[in-house]
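Enquirer: Quick one: sequence and predicted model below, then my questions.
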Amino acid sequence: MTAMRAMRPEDLQAVLAIQLACYGTGFVEDGALIVRRLAAAPRTGWVVEHAGRVAAYLAAYPSRVGKLTALHGDFEVLPETQADALYLHDLAVDPAASGHGLGPALVRHALAFADTAGWRRSALVSVQSSLGFWERHGYAVHALADAAQQARLASYPAPAHYMVRT
């Protein structure tokens, strides 16, 4: 059985374990940082429980197109009324649960949430050869004109691509 729900602080250990399994040590973000992010954007973090445990998660927040979070950076959450996009910062599925459509289900859920909130766009940074996955979900590479945002993008190991979906 599979169930999607809001991410909670008690999910932290499962999220950290999924990060490590998916990304390796270079991408794993600190537990205290994840807790701060969840507190900053509690309505836009979700997990999927599969086979009795947290098997996938998505951490997102209200933002504006052209603005992104650096790797290991805090979320700069906009008030929902000022946002024009949902920024998807981190989507990961435990490799043991791959093939069950958990990642795409989380993306669909997030986009439906964004639509309900009135945000017609979504943005993210594609890493670890995930470009094709995101393109299949309607995202396209988007140039960043602002030098500060380009520096944030450069905080991710290459290749990293800023992408937007309208």
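Expert: Cool, the structure landed.
Enquirer: CA atoms for contacts and neighbours, from now on please.
Expert: Noted.
Enquirer: Helix or strand next in line after the lengthiest helix in the chain, which one?
Expert: Selection of the longest helix in the chain by residue count, based on DSSP state H, yields helix 102-117. Sequence order places strand 121-126 as the next helix or strand after helix 102-117, per DSSP states H and E.
Enquirer: here comes the other one, which I'd like you to weigh against the first:
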Amino acid sequence: MSVKLIEESDWEGILKVQAGAYEKLGPEALEVLKCKWRNLPAANFVHAKDKVVDAYLIAHSWNHQVPPKLHTLLPENIHGSILLLHDLAVSNTVAGLGVGSKLVAHLFNAARLMKFAEIRLVSLRESVAFWQKMGFVEDSKVGACPGYGSGAKVMYRVLSACTDAA
């Protein structure tokens, strides 16, 4: 099993993982996901075994404390000092095996190399504890858009050059 940057050939697998992970919220359109990927390809990863995608992480540059809404294309001129972790999804076939943590560790390394000082995300209610274990804290001043469901929280993690380890 390995982690690699997302390539064009990975999208079919990404969409399958997304469909299984977000039955309640509904999957985002391929066009929306690719828009976020194209913004910062070096911060987007898949986990695969035998070339079959079983998890993915999509992140992009952002310039505001409030994350963008779900199901929308990114506006122009959004490059900024914040790395927004848009989505992490893991299929049931590898759930509980540390794959999500592995993808996040790759993102932390990429973020430091690209000189991002902060990563922000919207955590769904059921994943808050996972993100807390990864060093994220709630930003109580910023609310998540209603499309994320009740209990969703905006969270952030400040990166330091020498002390972070996933």
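Expert: Sure, I can see it. Just so we're clear, the structure is a prediction, and the values are computed from it rather than from any experiment.
Enquirer: hmm, back to that, the longest helix of structure 1 vs structure 2 - mean distance after superposition?
Expert: Here the mean offset of helix 102-117 of structure 1 against structure 2 after fitting is 0.8 Å, by mean CA distance after the TM-score superposition for structure 1.
Enquirer: What span of structure 2 is that helix aligned with?
Expert: Using TM-score structural alignment, helix 102-117 of structure 1 corresponds to residues 99-114 of structure 2.
Enquirer: the strands in structure 2, which residues?
Expert: Taking DSSP state E as the test, the strands found in structure 2 are 2-5, 45-49, 52-62, 82-90, 118-123, 137-138, 153-158.
Enquirer: distance of the residue in structure 2 sticking out farthest from the centre from residue 16 of structure 2?
Expert: Distance from the centre of structure 2 peaks at residue 50, with 22.9 Å (CA atoms, centre = their mean). Using CA to CA, to the nearest Å, residue 50 of structure 2 is found at 16 Å from residue 16 of structure 2.
Enquirer: Residue 19 of structure 1 against residue 91, yeah?
Expert: No: using CA atoms under 8 Å, residue 19 of structure 1 is not in contact with residue 91; the gap is 9.2 Å.
Enquirer: anything in contact with each of those two?
Expert: Contact criterion CA atoms under 8 Å, 6 or more residues apart in numbering; residues shared by residue 19 of structure 1 and residue 91: none found.
Enquirer: Any idea which of the strands of structure 2 gets closest to residue 97 of structure 2?
Expert: Within the strands of structure 2, the stretch nearest residue 97 of structure 2 is strand 82-90; the backing value is 9.9 Å (CA to CA).
Enquirer: what's that closest one aligned against in structure 1?
Expert: Under TM-score structural alignment, the match for strand 82-90 of structure 2 is residues 85-93.
Enquirer: Quick one: average offset of that stretch versus structure 2, please.
Expert: Compared with structure 2 after fitting, stretch 85-93 of structure 1 deviates on average by 0.7 Å (mean CA distance after the TM-score superposition for structure 1).
Enquirer: which residues make contact with stretch 42-55 of structure 2 from outside it?
Expert: With CA under 8 Å, 6+ apart as the test, stretch 42-55 of structure 2 has contacts from 1-6, 10, 13-14, 17, 37, 56-60, 88-91, 93-94, 99-100, 103, 106-107, 110-111.
Enquirer: And these, which of them are buried?
Expert: 3, 6, 10, 13-14, 17, 37, 56-60, 88-91, 99-100, 103, 106-107, 111 (16 or more other CA atoms under 10 Å).
Enquirer: Check the burial of residue 85 of structure 1 by counting its neighbours.
Expert: Residues contacting residue 85 of structure 1 under the criterion other CA atoms under 10 Å number 28.
Enquirer: and it, what does it touch?
Expert: Contacts for residue 85 of structure 1 (CA under 8 Å, 6+ apart) come out as 62, 63, 64, 65, 114, 119, 120, 121, 122, 123.
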